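Participant: got a structure for you, letters missing:
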């Protein structure tokens, strides 16, 4: 049974309008499913998958009602950012002219009319008036320039973002970012919003010092498979970089559903091992050994041929340092096969001004923004084997196109660059 404040009760009765009532009904149903007793007022930030106003059809409302809401002066109650759309056929915001491909055999991504229609600009114009910052990225937190602080209650979405909020920032969110939570400034009080639920229960050890980007990615997926929903405390690793944290977060929340973890001395709620476990003993100790890492690496490789037709980097979206380092590696070189690089839209002009876009184009690579291959509804004609450096992308992209028998070569970024330059895959687990 959920307890609602007097103000929430009036909202549920429709005294504040149809859309607030609909949004609160949505949260009440979530609370009933989660077994939560109350809602929590948000004091952090929010994001949600756009353009739809709800992930559940019965709580969706039409564009006309959104227009009326905006005309009344309504705004989002918390700083709100636009995650990239998870819906198929999402075309890139930049670089779409180079997408010589169809979405499930229907629409061409490089068709200007399709691109314009796919942008849903009528929704985004209204969202902006409500205060949304339209970052259109799975890593909107890296370009937001405004982050929640430790202990603040947020409402985020996206697999790499949830652990970043909880573990890296020490703020609090479940996988519940939506129009309702951002508009009302309220979320269901359960799971990661509750202090007692944030302590580690599983101690994860490893034989190898996890330090390279690839190791963090593979390690994260293996941890996710072992831990599922449990909260791990990770030991035996080097200090992760921002890029490595994003890889770890996305792969853990793909191999499993790890939305919170601790790394003693690196994450804010675990200065020590004892802090990570709330001064209790681990319920379970897991060793990720060399065989586990090799097995995970092999699992993420779905190819019988070493002939590569295309390279894709940018899952999660590459940050500005990633783009700088990639430009250094590609400068003065020439790709033999299509090479797509995906980043957040807010960084495109920055990358262009810094000369990275020119370097990419000279090498035969294209910088794109705002989507990912797994959300685009197809691959370019003739592509049968694609190379990626992301466990998450490897996992999802094969599931998106099962009828195309798409093969995936998975490895390090350097492996992928070599494949782009030679058309061959020479990656291996070392």
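Facilitator: That came through, no problem. Predicted model, so just to flag it, every value in this text is computed and none were measured. Residues are numbered from 1 along each chain as shown.
Participant: Please make it C-alpha for all contacts and neighbour counts, starting now.
Facilitator: Fine.
Participant: Show me which positions of the longest helix belonging to the chain end up buried.
Facilitator: Ranked by residue count, the top helix of the chain under DSSP state H comes out as helix 18-34. Neighbour counts over helix 18-34 (16 or more other CA atoms under 10 Å) mark 19, 20, 21, 22, 23, 24, 25, 26, 27, 28, 31 as buried.
Participant: Kindly report the same for stretch 186-200.
Facilitator: Residues of stretch 186-200 classed as buried: 186, 187, 188, 189, 190, 191, 192, 193, 198, 199, 200 (neighbour count, 16+ other CA under 10 Å).
Participant: Below is an additional structure, to be compared with the one above:
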């Protein structure tokens, strides 16, 4: 049995290998170990499988924008898949392949096929990509080149993206100056990457953006550092205000914290390279907490999945989910493809979710509901009903957006009665997200085998000033177990403000340690205590990624439950009363 399927080439050219398929999107950051190629996302259907040398078929990427950096590292190290096949719009993984091709002359095929064709792939064992087609065969190896199947997709030649650019993209005089190299080598290379991505996204023109948030400053390996250093060598300077995401270490204190120089030195060098290009050393994964946050309707270019979802959904600013490395390209030119969430049409809801909020639900509801809604929405932008009277705080919405961005590929969401563009949104397809769905999400995030807790991890995304105040209040008059470390990550600006307000001192008296510049998705030992078998967190995002990233069991719950665990050294696996059957 075999199929021959038309395929649109997004990057690279031909490839062949064993076929590995899944019906669920995959984040390469936190989901795939770049050293081994193994899927480390314990919640994914492919957990434990190796993607190296295989034709990986997934609906799309999802989760972190840093997936592009991880894939590029794998390509240059020879540990990447033989090819990637998707059926949804896919920019994060594609961008990693494009940078490897354009900057390092290393190719990886990424192709898109129709959804109906993707559904036919299950059960096939081998795949190859050639001449604008994906050819899959059964284990017996039967050749299928003469057996095409009906499809809604149109084949695209290997140079299809280039032809699309030449035919469709309107260039301004400034764009042509970038393309001709009149603004230097760095801006020229950056603009070429933007051109290629514009073709993939179907953009007819580019737009000006007023600010950029760069996620590519996270250290994924030597290739990412070399890319940044090349830009500096080529004279790169940002043209618009540019902030930097959390990096991989506490820039000022990593040595005293016991971080190995093998990580601390290159991670710091990477941060320094972006600062040398003119970026602000903000080092936060929550740039919307900075004093100069974007405003409604502002066209921006942000990376970092939680920040993108929050900016689009809660603030009403406009950005694509910008992959790592495309972010600095946009910063160097001030130009971005006019596609997706930059446009009115790209912000419309495509699925409606009816969510039940149980009575007496605590603050754990918001990350839990975001996680469950992301699983249901997939790549669709949802409008969420049922929370009109919930009155979430900014921190509730921060937690919701971060968890949603972990399990969904969508760049935004709408919550009726809450977010600024929700009025008038609806969709013909409706899905109920009830208490049973919340319980399943709870069980998924509470996978620790025992109730012993050795670490309470808070601040993913980075803690806000209000959360620092809530923490200081929650620990007042209580005594931390000496067997439990309590660590909070936050941005420098928030830490400074919380210090002035007395919240840091109050929390430190309880035994809380504060870490700035980096975040939990980048932290390992010794900040994660080597003796800690399990950790507890109030972050749906970190509860999802931690088992694969730090190989610890996880318990998830409210901030109050986290503090109780810090005091007792234990965390129950039972559902909270508001989730009980």
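Facilitator: Perfect, thanks for sending it. Everything numeric here is computed off the predicted structure, so don't read it as measured data.
Participant: returning to that earlier point: and the buried residues of stretch 186-200 of the first structure, which of them are in helices?
Facilitator: Taking DSSP H, every one of these sits outside helices.
Participant: Rebuild these as CSV, extending it with distance to residue 208 of the first structure.
Facilitator: CSV is the format used below for those (distance: CA to CA, whole Å):
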residue, distance to residue 208 of the first structure
186, 42
187, 40
188, 39
189, 38
190, 35
191, 32
192, 30
193, 33
198, 27
199, 25
200, 21
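Participant: and of these, the nearest to residue 150 of the first structure?
Facilitator: When these are compared for distance to residue 150 of the first structure (CA to CA), residue 193 wins out at 11.8 Å.
Participant: Tell me which residue of the second structure matches up with the closest one.
Facilitator: Here residue 193 of the first structure is matched to residue 342 in the second structure, going by TM-score structural alignment.
Participant: roughly how far apart are its match and residue 201 of the second structure?
Facilitator: In this structure, residue 342 of the second structure and residue 201 of the second structure are 12 Å apart, going by CA to CA, to the nearest Å.
Participant: about what we covered before: quick check, nearest of the buried residues of stretch 186-200 of the first structure to residue 320 of the first structure?
Facilitator: Checking these against residue 320 of the first structure by CA to CA gives residue 192 as the nearest, at 29.8 Å.
Participant: Counterpart of residue 27 of the first structure over in the second structure?
Facilitator: Alignment note (TM-score structural alignment): residue 27 of the first structure maps to residue 194 of the second structure.
Participant: Could you do residue 331 of the first structure as well?
Facilitator: Aligned counterpart of residue 331 of the first structure in the second structure: residue 476 (TM-score structural alignment).
Participant: For residue 258 of the second structure, grab the count of nearby residues.
Facilitator: 12 (other CA atoms under 10 Å).
Participant: the strands in the stretch 1-150 of the first structure, which residues?
Facilitator: 39-41, 46-49, 80-83, 102-103, 107-108, 132-133 (DSSP state E, counting those that start in this stretch).
Participant: Out of the ones you listed, which is the most enclosed?
Facilitator: Of all those, strand 46-49 has the most neighbours on average by mean count of other CA atoms under 10 Å, namely a mean of 29.
Participant: matching residues in the second structure for that one?
Facilitator: Aligning strand 46-49 of the first structure against the second structure (TM-score structural alignment) gives residues 212-215.
Participant: Residue 220 of the first structure: which of the buried residues of helix 18-34 of the first structure is nearest?
Facilitator: When these are compared for distance to residue 220 of the first structure (CA to CA), residue 31 wins out at 29.9 Å.
Participant: Find the nearest non-adjacent residue to the closest one, please.
Facilitator: residue 188 (5.7 Å; CA to CA, 6 or more residues apart in numbering).
Participant: Okay, the one you found and residue 7 of the first structure: tell me how far apart.
Facilitator: Distance of residue 188 of the first structure to residue 7 of the first structure, computed by CA to CA: 16 Å.
Participant: Also residue 35 of the first structure?
Facilitator: Here residue 35 of the first structure is placed at a distance of 21 Å from residue 7 of the first structure (CA to CA).
Participant: More neighbours: which of those two?
Facilitator: Taking other CA under 10 Å, residue 35 of the first structure and residue 7 do not tie; residue 35 has more neighbours (14 against 11).
Participant: tell me the contacts of the more buried one?
Facilitator: By CA atoms under 8 Å, 6 or more residues apart in numbering, the contact list for residue 35 of the first structure reads 1, 190.
Participant: Relative to the first structure, which residues correspond to stretch 293-304 of the second structure?
Facilitator: On the first structure, the counterpart of stretch 293-304 of the second structure by TM-score structural alignment is residues 147-158.
Participant: buried ones in that stretch?
Facilitator: Within stretch 147-158 of the first structure, the residues that count as buried by 16+ other CA under 10 Å are 148, 149, 150, 151, 152, 153, 154, 155, 156, 157, 158.
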